[in-house]
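> Below is the sequence, then the predicted model.
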Amino acid sequence: MSVKILLPGPLTTVQDGGRYGRQSAGIPPAGAMDQEAWETGNYLVGNEQGEAGLEFTLFGGSTQFTEDTVFALTGADMCPRLDGQRVAMNVPHLAPGGSVLHMDMAREGCRTYLAAAGGITVPAVMGSRSTYIKCSMGGYKGRALKAGDILEVGADQKNFEEVKDRKVQQRMFPREIVLRVVEGPQALYFTDKGKKTFYHSAYTISGESDRMGYRLSGGAVESKNGTDIISDPIPLGAVQVPAEGQPIVLLADRQTTGGYAKIAVVCSFDIPRIAQGRPGDLVRFLPVSIEEAQDMLRRYRKELAIMMKK
């Protein structure tokens, strides 16, 4: 059982939850940019959490199912059609063998996820099937997918009848994204004026953004004596500020260490929001305390668990 790429999008890759425990050796986690969409996709088709799926960026192209396959699409709505017939997001479908799934440009948001019952079974590298293109690691031959690529799907599938009534709510993807952040480890490097600029500005996502990080343009964040530091670890969602004062939100393919001061760190439950941002969207930062963030995370995980039990 397999899926065949007929027409690839600009960046279609195999991703799972990420490659953790290797950052001390300089290997980034990679993994799905929007972990919520990836996780709910696995739920919809009855997979164990952790199975790999496909991540499409901005445009989905065409994919063929070689045999009957249970699949689901989550994340950005790319107006999917199966053999020309519109199919819904966020619910399971049974694709007959030989059928073709076509997806257009995302109507809103940036990334769509295809989960297939049984998971995409490319070889695991260091415990993960995620693609890290910069090192040609994992996924399918360590690269973005091309026309003609054939990806095997695991045989351990749920029967469609077992999952056909599952569904999750479609998320909204606003063009102005509010990110809740906690104070970064080098917040003291910035002036009061710089912090005020950071928290009161609307930043625009640059076209230079990618899976490594989102470059933002807007009000320059003023520092006291520059932002160069001795390189230290980079957590997911770290907001680095280089010398020119334009923030960069570091994401799934981020470097493991970096030498710019970090003014803030995006809360983990808001990473899916920025992961669905597209060039031209606006970003604002909202400060919260660590205690508030922990409480919000508990509520987020509880709500997600309830949604995936319905």
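Thanks, I have the structure now.
> Could you use CA atoms for every contact and neighbour count after this?
Noted.
> residues near G194, how many?
19 (other Cα atoms under 10 Å).
> Would you check how far apart it and L188 are?
G194 sits 11 Å away from L188, taking Cα to Cα, to the nearest Å as the criterion.
> again, but for A76
When Cα to Cα is applied, the distance between A76 and L188 equals 37 Å.
> most centrally placed residue in this protein?
M33 (1.5 Å; Cα atoms, centre = their mean).
> Correct me if wrong: that residue contacts G237.
No - under the contact definition of Cα atoms under 8 Å, M33 does not touch G237, with a separation of 11.0 Å.
> Which neighbours do those two have in common?
Where contact means Cα atoms under 8 Å, 6 or more residues apart in numbering, the residues bridging M33 and G237 through contact with each are L251, I271.
> re earlier: looking at A76 and L188, which one has more neighbours?
Under the neighbour definition other Cα under 10 Å, A76 and L188 were set side by side, and A76 has more, 26 against 15.
> Put this next to the first one:
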Amino acid sequence: MIDLVVKSCGPMTALQDRGRFGYQGFGVSPSGAMDRRALAMANALVGNPPDTGAIEFVNLGGAFTCDGGDLRLAVAGAGAVASIDGTAVPPLTSFILREGQTLEVGHPRTGTFAYLAVAGGLAVEPQLGSLSFHLRSRLGGLKGASLQAGNRLPCRPEGQAGEPMELAADISEETGPLRVMLGPQDDYFTPDSIRLLLESEFTISPQADRMGFQLTGPKLEHAKGFNIVSDGIVDGHIQVPGSGQPIVLMRDRQTAGGYPKIATVISADLARFAQMRSGTKVRFRAVERDEAVAAARQLRDWIASLPTHLTPVRYALTTEHLLSRNLIGGTVDALSPVSHD
């Protein structure tokens, strides 16, 4: 077994995969990667299925070494970059971290969440079918916790074969307002509130985490009060409590709630929203079910196509690269007798 050893990382650095499903009826949140596109990209670069568990960075990066062998790794998401012993790794490429070297992953530069994937995946025991760490329940992660300096993550040595690859696929996404479907309780709001939601600008508040992003902006008035019989919640539901300020529920959300939901951010736009930092201005646009389904299928197909966009890394013939390839198979002393055997 080869260990990926954590030298340093931010306080919310943790293991995440697609999430755990089938347990919401028991009050267990699905959790999972906040940006499943970036998770899929990192995994594609090292030959893993798109939902394989990886390390998720939140705002900060980290430093790592390996013990017991070499590891094939990749970083993707929010413009995060990596370097090995101070030498930069080109973006969206996989690379080999050799035993004794130090990998440094920089902080996400264009968003919040970035991912470090290991070829073959992490040999960490899942909980309820998932590695995803959920802070409030202490499920998943590494023994029910986020990562910290000194942790050792076992990796499968059989997954390390293969050459570094680069990914030429661009993220195809909407750049305008976030698309939402109204409901399921839009009838609990006045017509003016629906209009304000779709015509006004909101700001992501500093009160934002993996559970939900609170927005500030025009107050959304309730037509029937702000309490309902608690019902089920999905990722992207926009819940409006008594304050009238909407909260977009994210991956670590609760499984049921008693505030009415005015609308739901469609699944294809949720990763884009997750990467928006506090202070970012957002707008919403209502769509019908057919457009939401078509967007979800387009994202699914794009993720499935990622392996077709991989090509071998083309290295420049620098001295550093040539020395790293171990091109010399041995040496001969010119004064030694020559054997003719």
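Alright, I've got the coordinates. Note that this is a predicted model, so its numbers are computed, not measured.
> overall similarity of the pair, as a TM-score.
The TM-score (TM-score structural alignment, normalised by the length of structure 1) is 0.93; 307 aligned residues with a Cα RMSD of 1.9 Å.
> that older thread, helix, strand or coil for the residue nearest to the centre of structure 1?
Secondary structure of M33 of structure 1, reduced to three states by DSSP: H, G, I helix; E, B strand; the rest coil: coil.
> Reduced to three states, what does the residue of structure 1 most remote from its centre come out as?
For structure 1, the residue at maximal distance from the C-alpha centroid (Cα atoms, centre = their mean) is N225, at 34.3 Å. Following three-state DSSP, N225 of structure 1 is assigned to coil.
> Report the contact partners of it.
Applying Cα under 8 Å, 6+ apart to N225 of structure 1 gives the contacts Y189.
> From V265 of structure 1, how far off is it?
21 Å.
> ditto for A30 of structure 1
In terms of Cα to Cα, A30 of structure 1 sits 18 Å off from V265 of structure 1.
> Could I get the full set of helices for the stretch 1-150 of structure 1?
Along the stretch 1-150 of structure 1, the stretches classed as helices by DSSP state H, counting those that start in this stretch are 35-45.
> Just give me the mean distance for the helix or strand that contains I204 of structure 2 relative to structure 1.
Per DSSP states H and E: I204 of structure 2 is located in strand 202-208. Compared with structure 1 after the fit, strand 202-208 of structure 2 shows a mean deviation of 1.3 Å (mean Cα distance after the TM-score superposition for structure 1).
> For the helix or strand following that strand, name the packing helices and strands.
Tracing the chain C-terminally past strand 202-208 of structure 2 and defining elements by DSSP H and E, one meets strand 212-216 next. Under the contact criterion of 3 or more Cα pairs under 8 Å, 6 or more residues apart in numbering; DSSP states H and E, the helices and strands touching strand 212-216 of structure 2 comprise strand 202-208, strand 247-249.
> which residues of structure 1 does the helix or strand just after strand 212-216 of structure 2 align to?
Following the chain from strand 212-216 of structure 2 toward its C-terminal end, the next helix or strand by DSSP H and E is strand 231-232. Counting by TM-score structural alignment, strand 231-232 of structure 2 falls onto residues 232-233 of structure 1.
> go on, stretch 97-113 of structure 2?
With TM-score structural alignment applied, stretch 97-113 of structure 2 matches the range 95-111 in structure 1.
> List the contacts of whatever residue of structure 1 lines up with N151 of structure 2.
In structure 1, N151 of structure 2 lines up with D149, judged by TM-score structural alignment. Residues counted as contacts of D149 of structure 1 (Cα under 8 Å, 6+ apart) are K4, I5, L6.
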